[in-house]
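In: Give me coordinates for this.
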Amino acid sequence: MAALRQLKAWSGRSFRDLARLARDRGRNLPASTLGSALTRPTLPSMDIVVAIAEACELPPEEVAEWVRLRRQLAQLEVEAETAAARATPAKADLVTPYLLPSGPTSFVGRRAELSRAGHILTAEGRSARTVLITGPAGVGKTTLAVRLAQLAVEHFADGQLFADLRGPHPQSGVSWHVLGVFLRTLGVSSHSVPAALEDRINLYRSLLAQRSVLIVLDNAAAGRDVQELIVSGPRTATVVTSRSVLPGLDGFRVPLRLLSEAEALEMVKCMIGEDRVSREQPSAFQIVNRCARLPLAVWIAGARLAARPDMPLSALARALADEHRKLDELTVGDVAVRASIELTYAALSRQQQEAMCHLAQINTVDFAPWALAALMDSSPADATKLLDDLVELHLLLVHYTDNAAPRYQMHDLVATFARDKAAQILRPVQTERARLRMLGGALGLACAAGIRINTDFDEVPFAAPPWSFSAHTRDAVLDDPLAWFKDEYGFLKTLAEDMLSSVPLPAAGLIVALAPFMQLSGYFDDWLHLHTCAMGAVASGPIGAGLRRNLGELSTIVDDYPAAERHYRAAIAMLDPADEARLASTSAGLAYLCRLQSRYAEAEELFGRAIDLADAAGNDNCLIYATTGLGVTLMEQGRRDEATTVFEESLRRSEAIGYLPGQAQAWRCLGQISRLRGDYVAAERNYRNAERISLSLGDQLTATHARCWLGDVLVKQGRAVEGRRVLAESLWIYRAAANRWGEAAALHCLAEAQLSAGRPDLAKRRAQVAVAIWTEVHSPYWLASAKTTLSRAQERLKPV
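Out: All right, here's what the predicted structure looks like:
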């Protein structure tokens, strides 16, 4: 102690200066703690010794010498106690211990936890009563444990023992030291405390075997230490708190959640008064939410406000809005959120600390193991092990999707802490490379998933992602590609948007790769927003052409035909003439658009070109899509036999390669041929086949294209009620998807159904809307059909 005081005097620094310098080095030790440590006769903790040595700016080798000296002195203390214990046999004149610390003056929430845990502690006839309270740093584990013990104290007439297992202990171990304290508290003289751990355990358990004692073990880190301190007597009970889940420990578990908004606000009211909160209620809500409803953070905020009655709540709310200052603001006296999280972080392995720093780069609500694997250049299996370790230490939360896939999440204040640590530990180039790996991994997985869900889109036009998983890993991750897209969509969308400005090519490539899933899921607003943003960053080249091609597809779906044609022609102009595969798919999209507008000569020419290009490129999906499109062009011109041959060829090719979208489209078109020929039984069978396949792909909109015409043929078979119900459902889906062409088709079929039911007035109203829509979107073939239906309805309304 004298040497440390001399070192402090030599440095010429005040305790406040030393505390500030220690905080700059990541050690949050208030000036009061440092000052009191240098005035006590006992050996200071290792943290304090290192903090003072570093703050005095000693070179690393001298700091290491102070560490060695402190360990040596600690060992001498242990040896002295051991020698004394060996000289004197154990003897105890038992006393009643009352070691519980004082609890908080106000206690908010946790009623259910208190009730359940209290019942366990006080239940009669249980041989081992252990309550394990777990949760992240600052969630209120110690407060709940002390409150629980205070409420149960009358059931334990022989006293209460309490120990903080996180405190500074000699190298001989936590339980050895705590057992010494407990034995002396129970009346065993210092000279009679056994030296060996096993002897201490046996004496401790023998003394408490028939006594009614409540034991509270706070901040347990290892299950073994706890097991050595638990007594199995019928009248004892133990409460354990830990940041780890301690999987090997038996007992009633009480996992603590964050406070609700109402509970957090109630805590602030108890500390500063309800009137003050009511006057600035919006600011009070901001404070508790910027504290992420973590009890320790809310308590610190309340304590700061209580210490400064004139401080506006809005001032603290503004200070907490600054992510760079938030953890520094959440400090009062010797209590700090940063220091609380730091204790957990310091106990992590180097790899776990690195994982925490890398996870701070993720800006989404949750993430999957593959994201950390990419950040750390490891495998998903290794990443999952790291993530589960961090979950056990309550640094991460985990939940499971409907597909039983794990999603991990970092608490807001832990994420803020991790970002600060990342800035200290990771060099900017390390962070940049890690994020690029994550983007590359996402791009590779999204491309592979898009191909596997069998849509009409090309593989993303990007030659080499900046980093990618092995084929084996991709197969494992993408076991169910559609489910993977559903789980990852929010993560992928945010990642692409975040990185578009810094690395535009791969980020825009990821946006292109998301189009198949956005089409299947009907995320048309996102489709437009993301592609428009990406075009601002990448306006040419293969990715620019891919963006334009996808926007052409989207504009066609939402019936904006002029915009669709501009996008398709711009994409064709950007592509290299030798890029046959992408020229084929873009030409097929433009051909489809021309067919919708009854520009049949152009459509035939473009579909023919797309078929030749796709065949040369070996792009079977596009070949089938273009072939079916050519068949529809022939059908709409009345060339039904030629069209039937083309559709049957498309179906054969699709079944041969397992291309489900092609099969669905071919069955739907064969249904149209049967319908036009009046073979409604065959038409129903074909439409149902098309609907079934599209639904298996998760493509509700394409399934509705078949279901709409299914409703029409049901009506034509005399099943009017069933048919009208199917048509009404189709109309609802089309309107929800903003698909104007489909809306007109459903209304047209409903008009025909009303005519069949003898209700020409209703038929007229529906036909009029169909005519208006097909006029608006310029679809001559179907406009002519709707006009015919409208004319028939008007004819029937004429007086006889």
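In: From here on, just use CA atoms for contacts and neighbour counts.
Out: Will do.
In: S585 is in contact with L606, correct?
Out: No. Using C-alpha atoms under 8 Å, L606 is not in contact with S585, being 10.5 Å away.
In: Also this sequence, please, to line up against the first:
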Amino acid sequence: MAYQRVNFAVLGSVQVFLEGAPIHLRGKPRAVLATLLLNANTVISRDGLVAALWDEPPTTAVANIQTHVWQLRRAIPGGDQIVRTEGSGYLLRAEPDQLDALIFSDVAREGRLAVQRGELTVAERAFGRAVALWRGRPAEDLVLGEVLTPRIAELEEELYQARSDWIDVRLALGQHDQLIGELRKIADAHPLRERLWGQLMLALHRAGRRGEALDAYRRVRTVLVEELGVEPGEDLRRLHANLLADQPSAPSAPAPATAQHEPAEPDTTTTWHHICQLPADLADFVGRSAELTTITTVLRGRDPAVSAPVIVALSGAPGLGKSTLAIHLAHLLRPAFPDGQLYVRLGAASPAPRDPWRILGELLRALGVDGNAIPDTLEERATLYRSRLADREILIILDDAAEEAQVSPLLPGTARGAVLVTSRAQLALPGAQAILLDVPDDDDAVELLERVAGQARVRAEPTAAASILRACGRLPLAIRIAGARLSARPAWPLSDLAARLEDTRRRLDELALGQQTVRANFAVSYDALTDVARRMFRLLGLCGLESVPEWAAAALLGESREVTDRALETLVVAGLVNGPEACAAGGLRYRLHDLLRAFAREQAEAEESEARRRAILLGLVRESLDRVAAAVTDLPLPCAPTPGAGESRPTAGRGDSEWLMEERGNMVAVVELAAALDRPALACELAYHLTAYLRIHGFFDQATRIHDAVIAAATRLEHTPSILTTRLMRADLMVERGMFGDALPEFASLLELFERRGDRHSAAYALSGLGICRHMSADFEEALDRTTEAVDRFEELGDHGGLLSTLIHLTSIHLELGHHDQAAEVCHRGLELARGCRTAYPRAILLRALGITHYSKGEVPEAIRRYEESLELSRRHGYPIITTMTERRLGEALGAVGRFDEAVRTLTRCQRSFARFGDMYGESLTAYALGEVAFRRRRSPEALRHLTHALDVLGVKEMQHWRARVLREIGRVHADLGDPDAAAAAWNEALAIFHSFDSAEAAEVSAFLDTLRQMPAG
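Out: Predicted coordinates:
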């Protein structure tokens, strides 16, 4: 296939072009695209997308995001390559010439380089091309969450800078006359931008309009004084003075105000005696502004009424830069502690942490105590130390502390001193302010890499730089090592290092430079652990889960909950594990940094035999299977026979959807783990139970992911039963997603395979699925035959779950064929069968179907009653998709009995819900129902608007039978509006579709057309 060029535009309305032709996107998929375009070539987490799309996200937001991304990929040729899944987020990959925002940045950069070379004409053209790319505010045609406001403001600031640079160039080229009008307009729109006013003043003066130039200065000064209470900046004042002297200089932008993170330097004329033991500060220190502010506030905000010293305990995992932060902060705070700064490295990261007795001896000598006067005992030394520090404003840095007992003797006794302790462990020091350090944010991580490796190199390869930072997990130590390796090899492309770091097995090998390695830094803490804590750490890395709940940790360790808890607590105290975090469904969970997880896995592979590792992981898989099987007891199982592995233990009691919601990501990973362990039958059984939850809650991407993993493993090992069962589940998922064209040949193929193997049970499910697909393609007689055959076979096999599911489908087919009595009979039969069912799901659907039956027979009040019974069940048991589908039917019925306001409220709520689910079919049917209600109220223009929207959402290829019905109603509305030509066009198109299906509804449309032809002209 020839390569097709896709281009994007976000500087204004959001646009997509395929070889120059527009691709039209609607709704949330378009908002997802806008968010990704605004952050092109950068990974956006699912949470970030949720925040961008909704200020108040629905509970199904993550599932909706997955659906919207799927729709986006389907709409754009090559969408799977353009919009990629990266970990738990998404990345839109755009080439520099593929997106207007990237083109703008590149062309503006060309302009600035041309200025540096003195090529002003070239610069003028470049800046002009860059500014011309802007058609309005970024993504101006969409309502996006406030989380994107900073990014949009950043782009607009880049536009302002480029436009200002362009104006400077044009002024230098003598274009002052042409610029005056443009500058007045921009300055009025941005009255606080002093650089713009300076350019306007210069242009006016050069045009011989000196009085207007001076008036412009008076205007900007008035605005600044009244709005901000400040005088114009030095540059503007100097230009004004030159204008008064009739000697204007070239304009220059006022220097930007920068945040003052550091306290003012001390007055060097003041003499004060102090001791300073601080190591040198890092010249390339970046970020940590929040921590700097917090710790500075605590250490400088000593309360005179409090007699105890101020203590801050800074803790965190190895490699986070705790020591660097403490030293940098101590240098900043020197003026606040004029008596001095003591610094002691306590050596927790060494094989033998330092003895406080020896440390006190060193400190006392530093404080002027003669060596002969230093006492022998620890207690006496601590007493003398406190007396020397009494009432002195001194800051003490105790770096890399091992435990509380090592720190306590080194604390001062009076309030004027302050102490900053760093430790990998979370120390419990009385009265201390505990601060837990985490990895820096994305911007700080990028800046750190730029400082070490070189800003130009990093900015020249932003995608590779992002990949390096992702591999480093934003750990400062790892970033510094990666940056130092790049710095040592100036010609080495960042993409080469990024490619090396992609290999997780070799990542720690690459993050090493001389004696400085991430691995060695981690090993110090690991070696200091107890045996059981070391083993717990190894196994946490072995399982590969991003977050590990208590029950999973216990399953891995194979010990009691008490032993497991103590081991986890030891790891938390050592700074090797983050947590604990409270689980919404109860219990606690723990997390490892990505690099620590890689290190832990290395230790597991080195210290645990392969057979032992396999047994441990299979134990986790089986424990997960038991828990998932127990959690889905209230949910309908997938439309496939239960897999025959039989490894899950039977359970009793109610299901636990809340637990599954929280552990969903882990359970998907465990299915993939079982597949990787070459246990396809076990993986298939776990996937079967997990699919029950994923399917009903709309997590279709994850369901597809586990099905693909099982099929790949089963194919590799030629385990045919697992392949066929999983294909059956996957085909059923296609039906749930409305992919009937894809599902039909898959069900047909599976039916042939099952019949050939003599597997009548699985064949019954394939028959049922085939019936659904025939139904949705309007082949109702074939659908009836297949579904009836499936019903008979499920009865013969005694499979009540399969029978109930198929009876629900049979009801729908009878309704399409106008067999209202048969449909009602099937509903009652199903409801009787559902009495003994473990889940309320089929009863909720059958009550809804019974309501549809009554509605079709004109028994609307009884239909409303049945819908309300169905809603009570689906709301109580948490079936959001079924709830919305039933509310749509209820809104339709309310409109039919003249309860129009209730109907509109109900249907409007449904339309929003379907949009959140990413269910375009449901959204279209709801718009159709709203059109019906509006037509009943004699509001034809409103009805036409809703019906046209229904047609747009439905599209031109899918669900042709429903498309014809919408066209039929559109024709009726046009006829009511007195537009016979439009009515005839809609009805003729509907008639052609109905005839293609040999539908009885063609006769009704033919009658409409006959009536239209008999109407008098005009």
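In: Any idea what the TM-score is?
Out: With the length set by TM-score structural alignment, normalised by the length of structure 1, the two chains reach a TM-score of 0.75; 693 aligned residues with a C-alpha RMSD of 4.2 Å.
In: who has more neighbours, L606 and S585 of structure 1?
Out: Neighbour tally, L606 of structure 1 and S585, criterion other C-alpha atoms under 10 Å: the higher count belongs to S585, 28 against 24.
In: Tell me how many other residues crowd the closest residue to the more buried one other than its chain neighbours.
Out: Using C-alpha to C-alpha, 6 or more residues apart in numbering and skipping the chain neighbours, the partner closest in space to S585 of structure 1 is C622 (5.8 Å). Neighbours of C622 of structure 1 under the rule other C-alpha under 10 Å: 29.
In: Specify the local secondary structure of Q409 of structure 1.
Out: Assigned by DSSP: H, G, I helix; E, B strand; the rest coil, the conformation of Q409 of structure 1 is strand.
In: Which residues are in contact with the residue mapped onto it from structure 2?
Out: Under the alignment (TM-score structural alignment), Q409 of structure 1 pairs with R591 of structure 2. The contact partners of R591 of structure 2, taken as C-alpha atoms under 8 Å, 6 or more residues apart in numbering, are E546, S547, V548, V577, N578, G579.
In: same thing but 6 Å
Out: S547, V577, N578 (C-alpha atoms under 6 Å, 6 or more residues apart in numbering).
In: Counterpart of the first one over in structure 1?
Out: Following TM-score structural alignment, the counterpart assigned to S547 of structure 2 within structure 1 is D366.
In: how far away is the residue nearest to that match when sequence neighbours are not counted from A360 of structure 1?
Out: Excluding its sequence neighbours, the residue lying closest to D366 of structure 1 (C-alpha to C-alpha, 6+ apart) is Q409, at 4.7 Å. Taking C-alpha to C-alpha, to the nearest Å as the measure, Q409 of structure 1 and A360 of structure 1 are separated by 11 Å.
In: now S696 of structure 1
Out: Taken as C-alpha to C-alpha, the span from S696 of structure 1 to A360 of structure 1 is 38 Å.
In: Same question for E497 of structure 1.
Out: According to C-alpha to C-alpha, E497 of structure 1 stands 17 Å off from A360 of structure 1.
In: Okay, the residue nearest to S585 of structure 1 and R653 of structure 1: tell me how far apart.
Out: Noted for C622 of structure 1: a distance of 11 Å to R653 of structure 1, by C-alpha to C-alpha.
In: and what of A746 of structure 1?
Out: Distance, A746 of structure 1 to R653 of structure 1, using C-alpha to C-alpha: 30 Å.
In: Over to the equivalent of Q406 of structure 2 over in structure 1. Which of the three states is it?
Out: If you follow Q406 of structure 2 across to structure 1 using TM-score structural alignment, you land on D225. Here D225 of structure 1 is recorded as helix under three-state DSSP.
In: Report how many residues lie close to D225 of structure 1.
Out: 17.
In: So S696 and A360 of structure 1 - more neighbours on which side?
Out: For S696 of structure 1 versus A360, neighbours defined as other C-alpha under 10 Å are more numerous around A360 (19 against 11).
In: separation between the more buried one and A418 of structure 1?
Out: Distance, A360 of structure 1 to A418 of structure 1, by C-alpha to C-alpha: 6 Å.
In: quick one on the thing from earlier: please point out which of the contacts of R591 of structure 2 structure 1 shares.
Out: Compared against structure 1 with both residues aligned by TM-score structural alignment, their matches' C-alpha atoms under 6 Å, the contacts of R591 of structure 2 retain S547, V577, N578.
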